[in-house]
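A.B. asks: fold the following for me, if possible:
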Amino acid sequence: MMGRGDGPGAGAAGGPSRHVPVLLEEVCTALDVKRGGTFIDGTFGAGGYTRAILDGHPQNKVVAIDRDPDAIAGGASLAAKFKKRLMLVPGRFGDLDDVAREQGFESVDGVVLDIGVSSMQLDQAERGFSFRNEGPLDMRMEQSGPSAADLVNESSEAELADIFYHYGEERRARAVARAIIEMRRRQPFETTRQLADLVASLIRQEPGGIHPATRVFQGLRIAVNDELGELVRALHAAERILTPGGRLVVVTFHSLEDRIVKQFFAARTGRAATGSRHLPTAAAPEPTFDAVTRGPVGPSEQEMARNPRARSAKLRAGARTSTPPQEPLSAIAMLAELPHTAEKRGGRR
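C.D. replies: As a prediction, the model looks like this:
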């Protein structure tokens, strides 16, 4: 249940690991990069997918987006090398259709998203994603706005418990939230080690298992960066910007992300259930995507041996039809929200 495939032994929430693009060959095949066209890499990171797309055809262009200033700075040499073929843009992939239009593209031939935190972010103690090496309790991908420390020090016990349980899938979420409230009355949380040590004092580590704080850190990171909300917005943005026949390819690393992608494609390809059998049959909307993959595509044994962080990766892909974009799916959006947030909007989980 870690971001971007970082499991036990792969630096789940902080061990050093070299960034290697996951499912690279499968991504390029699903995108069909050899046909030539304009593509969006919504999660540029270290530029692995972008470089492979550019190498896939001499006429390929890429609009690469990343919300992390360090990733944008690190990609400057690649942008200089490919000049007019690569547009490297700071921003959120939830706005990828607006970003593409600002770059002069009314439609694109492919979109790829690699969801979660990158190994480079984990390796930098000062970014606060990791508990292996002490650093500020930060976790902000954009390096601006409320940090994880702000969330831990200012949220109510109920809010913290919801974050840990629903975003981190931590079974002892309430106990952790209660302990945080008690400790912060004496001293505010400032470092990753403070929080990790508190969680480790409450949750016993199973032999060979993940660090007790892994799920708590995952929940906080998702909440700080609204990662699931961004994913939902990006799926709908891709639907709006893709030309007929254009490909949407999404690589996820844990069940929360994969569930959203799976249900989006099920709804947009016409495979989702369409109501009760006791009610009159309603006309199903025309599909906006055709399935490119039948179920998730995982890494090969060779890739997992070469790159342990690929173990939990799942790739799903669809090809855009000529049906106009539909209204955003409220049921999918609710999967990204905490229960109390959905209730305030009049929804149900």
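A.B. asks: every contact and neighbour count from this point should use C-alpha atoms.
C.D. replies: Noted.
A.B. asks: where exactly do the strands run in the protein?
C.D. replies: Per DSSP state E, the chain carries strands over the ranges 38-41, 61-66, 86-90, 108-114, 242-252, 289-291, 314-320.
A.B. asks: and the second one, what does it pack onto?
C.D. replies: Applying 3 or more C-alpha pairs under 8 Å, 6 or more residues apart in numbering; DSSP states H and E, one finds that strand 61-66 makes contact with strand 38-41, helix 48-56, strand 86-90.
A.B. asks: likewise for the first one?
C.D. replies: Counting contacts by 3+ C-alpha pairs under 8 Å, 6+ apart, strand 38-41 packs against helix 48-56, strand 61-66, strand 108-114.
A.B. asks: nearest residue to the middle of this structure?
C.D. replies: The residue lying closest to the centre of the chain (C-alpha atoms, centre = their mean) is residue 115, at 2.6 Å.
A.B. asks: distance to residue 327 and mean neighbour count added to the helices and strands packed on strand 61-66, as a markdown table?
C.D. replies: Converted to a markdown table, the helices and strands packed on strand 61-66 look like this (distance: least, C-alpha to C-alpha, whole Å; neighbours: other C-alpha atoms under 10 Å):
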| stretch | distance to residue 327 | mean neighbour count |
| --- | --- | --- |
| strand 38-41 | 22 | 27 |
| helix 48-56 | 29 | 20 |
| strand 86-90 | 27 | 20 |
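A.B. asks: structure for this one too, so we can compare:
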Amino acid sequence: MTAAPHTPVMLPEVLDALQPAPGKTVIDGTFGAGGYARAFLDAGARVIAFDRDPGARRFAEGLAPDRFRLIEARFSEMADEAGDGAVDGVALDLGVSSMQLDEAERGFSFLRDGPLDMRMGREGPTAADLVNTAAQEELARIFFVYGEERQSRRIAAAIARRRALAPFARTLDLAEVVERALGGRRGAKVHPATRAFQGLRIAVNEELAELEAGLAAAERALKSEGRLCVVTFHSLEDRIVKTFLAVRAGRTPSGSRHAPPKPAQAQPSFRLLWGGARGPSQAELSANPRARSAKLRAAVRTAAPVWRAAA
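C.D. replies: A predicted model of the protein is given here:
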């Protein structure tokens, strides 16, 4: 049975920036439920999709076999799979997918009861492993750095007290402990567990390190004049993308004339399609509240060599 179609966030804006067309090869680095890939295929492009979640394969049913390939791997491996300078576009839609949020058994949601898992793939420690074994100080760091949670120490202390009595195994159990630690909802628009769950998810899946490696892989995989489009959903992701593109486009500060001269940098490997980030349309915000925090950044690959890691 073919899975139901899925419309991803900011699809018209991504299509306009990426410009998929017949004869072009595009990487969908975050296949998910296949919304971007279907749109790229409808535009006539050849699509190489990546997703480390084996559950994503069911959404590939019915896609053009002569122009579509799904690889069960992290998107940071795209250049190894597709080849250096081999593709015309790369699209990344970051964070947890709607598919994963809506499936309680995946353990991403604080609104649906399920096993406390949160793994995008099937390998490595789960969120339950982290919550039950990490030092209280490490949990506080995860909530503060990855979840941007100001009350991180209070939450970590509450978790440590509870797990001494019984380990955590379910999502709603953890969400309730976080909610009590923060004094309940009291009419708050955002659930009290939102930031803590975000921090755990990012830590479990090593998302920020994967993003940094994925951007470098896209630099390798793109042809000259190939296009990179990245949709982010929180400031940590967006800051990494913004910094990467600014540096690769040669837009880093030149420094003070009183300071020692900076070493010569590599030639810009990207040029920005526009300044800053673009957000979703009002029509999309009205139809899909999940799009409210989305930001799109895009750039075009130049003919300059790939930057070395030291650069």
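A.B. asks: still on that earlier bit, do you know which of the strands of the first structure lies nearest residue 197 of the first structure?
C.D. replies: Evaluated over the strands of the first structure, closeness to residue 197 of the first structure peaks at strand 242-252, with 28.8 Å, by C-alpha to C-alpha.
A.B. asks: mean deviation, that closest one versus the second structure?
C.D. replies: Strand 242-252 of the first structure, aligned to the second structure and superposed, deviates on average by 0.4 Å (mean C-alpha distance after the TM-score superposition for the first structure).
A.B. asks: any idea how many residues pack against the residue mapped onto residue 178 of the second structure from the first structure?
C.D. replies: Under the alignment by TM-score structural alignment, residue 178 of the second structure pairs with residue 199 in the first structure. By other C-alpha atoms under 10 Å, the residues close to residue 199 of the first structure number 25.
A.B. asks: enumerate every residue touching the residue lying closest to residue 199 of the first structure once chain neighbours are set aside.
C.D. replies: Leaving aside its sequence neighbours, residue 199 of the first structure sits nearest to residue 213 (C-alpha to C-alpha, 6 or more residues apart in numbering; 5.5 Å). Contacts of residue 213 of the first structure were listed using C-alpha atoms under 8 Å, 6 or more residues apart in numbering, and they are 195, 196, 199, 200.
A.B. asks: out of those, which end up buried?
C.D. replies: 195, 196, 199 (16 or more other C-alpha atoms under 10 Å).
A.B. asks: so stretch 311-319 of the first structure matches what in the second structure?
C.D. replies: The alignment of stretch 311-319 of the first structure onto the second structure (TM-score structural alignment) covers residues 292-300.
A.B. asks: ok, residues contacting the matching stretch?
C.D. replies: Contacts to stretch 292-300 of the second structure, defined as C-alpha under 8 Å, 6+ apart, come from residues 9-10, 14, 17, 224-234, 238, 241-242, 245, 270-274, 276-280, 285.
A.B. asks: before we move on, what about stretch 79-96 of the first structure?
C.D. replies: 40, 42-43, 54, 59-69, 72, 75-76, 99, 103, 230-235, 237-238.
A.B. asks: also stretch 110-117 of the second structure?
C.D. replies: Stretch 110-117 of the second structure is touched from outside by 104-108, 126-128, 168-172, 175, 193-194, 197, with contacts defined as C-alpha under 8 Å, 6+ apart.
A.B. asks: counterpart of stretch 126-143 of the second structure in the first structure, which residues?
C.D. replies: Using TM-score structural alignment, stretch 126-143 of the second structure corresponds to residues 147-164 of the first structure.
A.B. asks: need the counterpart of residue 158 of the second structure in the first structure.
C.D. replies: So residue 158 of the second structure corresponds to residue 179, using TM-score structural alignment.
A.B. asks: roughly how far apart are the nearest residue to that match once chain neighbours are set aside and residue 114 of the first structure?
C.D. replies: Take residue 179 of the first structure and drop its neighbours on the chain: the residue closest to it by C-alpha to C-alpha, 6+ apart is residue 198, 7.7 Å away. Distance, residue 198 of the first structure to residue 114 of the first structure, using C-alpha to C-alpha, to the nearest Å: 31 Å.
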